[in-house]
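Asks: Just need the structure, nothing else, for what follows:
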Amino acid sequence: MLKTALGRFRFIGNAEGTSYLVLLLIAMPLKYWADMPLAVTIVGALHGLLFTLYLFALLHVWIVKRWSFLRVLIAFLVAFIPIGTYVLDAKLRKEE
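Replies: Model prediction:
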């Protein structure tokens, strides 16, 4: 899976999506309901790193696979939807 640009993109997309869900469903409630802001600090930093890697992997796939601008834009936008990267991964798995 990690040998191709698309495989790396899918892997990083799943990791980024997971970190986003952990941030929204675990860290944020801990911050606001349990007064534990450290959870958001740690998970937020990890999510930021994974989002940056996602963007670099998307750029790499765009160059290697010659995706259209619209497809890249959609792949960028789904990262802001909590389960968007999983849906994108399912569609990309069919292409591989």
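Asks: use CA for all of it now, contacts and neighbours both
Replies: OK.
Asks: Residue 89 and residue 14 touch, don't they?
Replies: Yes - between residue 89 and residue 14 there is a contact under Cα atoms under 8 Å: 7.5 Å.
Asks: Tell me which residue lies nearest the centroid of the protein.
Replies: For the chain, the residue nearest the mean C-alpha position is residue 16 (3.1 Å; Cα atoms, centre = their mean).
Asks: and this one, so I can compare the two:
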Amino acid sequence: MPLKYIFEMPEMVRQVGMAHGILFIAYVLGGILLIKPMKWSLKQIGIILGCSMLPFGPFYVEKKYL
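Replies: Below you'll find the model as predicted:
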């Protein structure tokens, strides 16, 4: 959004938004694929996937669960 409104570069929103979406999907899929190898409980995977929607949430997950 700063690129669009502050720097007047609306064309960048599409590219940055696409990268953000792909990384979000990769994070969620990675969390799902690691359930069995990491032996996470249902509560833990709920916290891990919930943190994907919080700013800086993945940093908490990395420190606590990985």
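Asks: How alike are these chains, TM-score-wise?
Replies: TM-score for the superposed chains, counting by TM-score structural alignment, normalised by the length of structure 2: 0.82, backed by 66 aligned residues with a Cα RMSD of 1.4 Å.
Asks: Relative to residue 44 of structure 1, how far out is residue 6 of structure 1?
Replies: 25 Å (Cα to Cα, to the nearest Å).
Asks: now residue 54 of structure 1
Replies: 15 Å.
Asks: Which one of the two is surrounded by more residues?
Replies: residue 54 (25 against 19; other Cα atoms under 10 Å).
Asks: The more buried one pairs with which position in structure 2?
Replies: Under the alignment (TM-score structural alignment), residue 54 of structure 1 maps onto residue 27 of structure 2.
Asks: So that match is in contact with residue 50, correct?
Replies: No - the pair residue 27 of structure 2 and residue 50 fails to qualify as a contact (Cα under 8 Å) at a distance of 11.3 Å.
Asks: can you list contacts of the one helix or strand residue 22 of structure 1 maps to?
Replies: Assigned by DSSP states H and E, residue 22 of structure 1 belongs to helix 5-22. Outside helix 5-22 of structure 1, the residues within contact range by Cα atoms under 8 Å, 6 or more residues apart in numbering are 1-2, 43, 46-47, 50-51, 53-54, 57-58, 60-61, 64, 79, 82-86, 89, 92.
Asks: Need the buried ones from the residues you listed selected in ChimeraX.
Replies: Listed next is the ChimeraX selection for buried residues among the contacts of helix 5-22 of structure 1, using 16 or more other Cα atoms under 10 Å:
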select :43,46,47,50,51,53,54,57,58,60,61,79,82,84,85,86,89
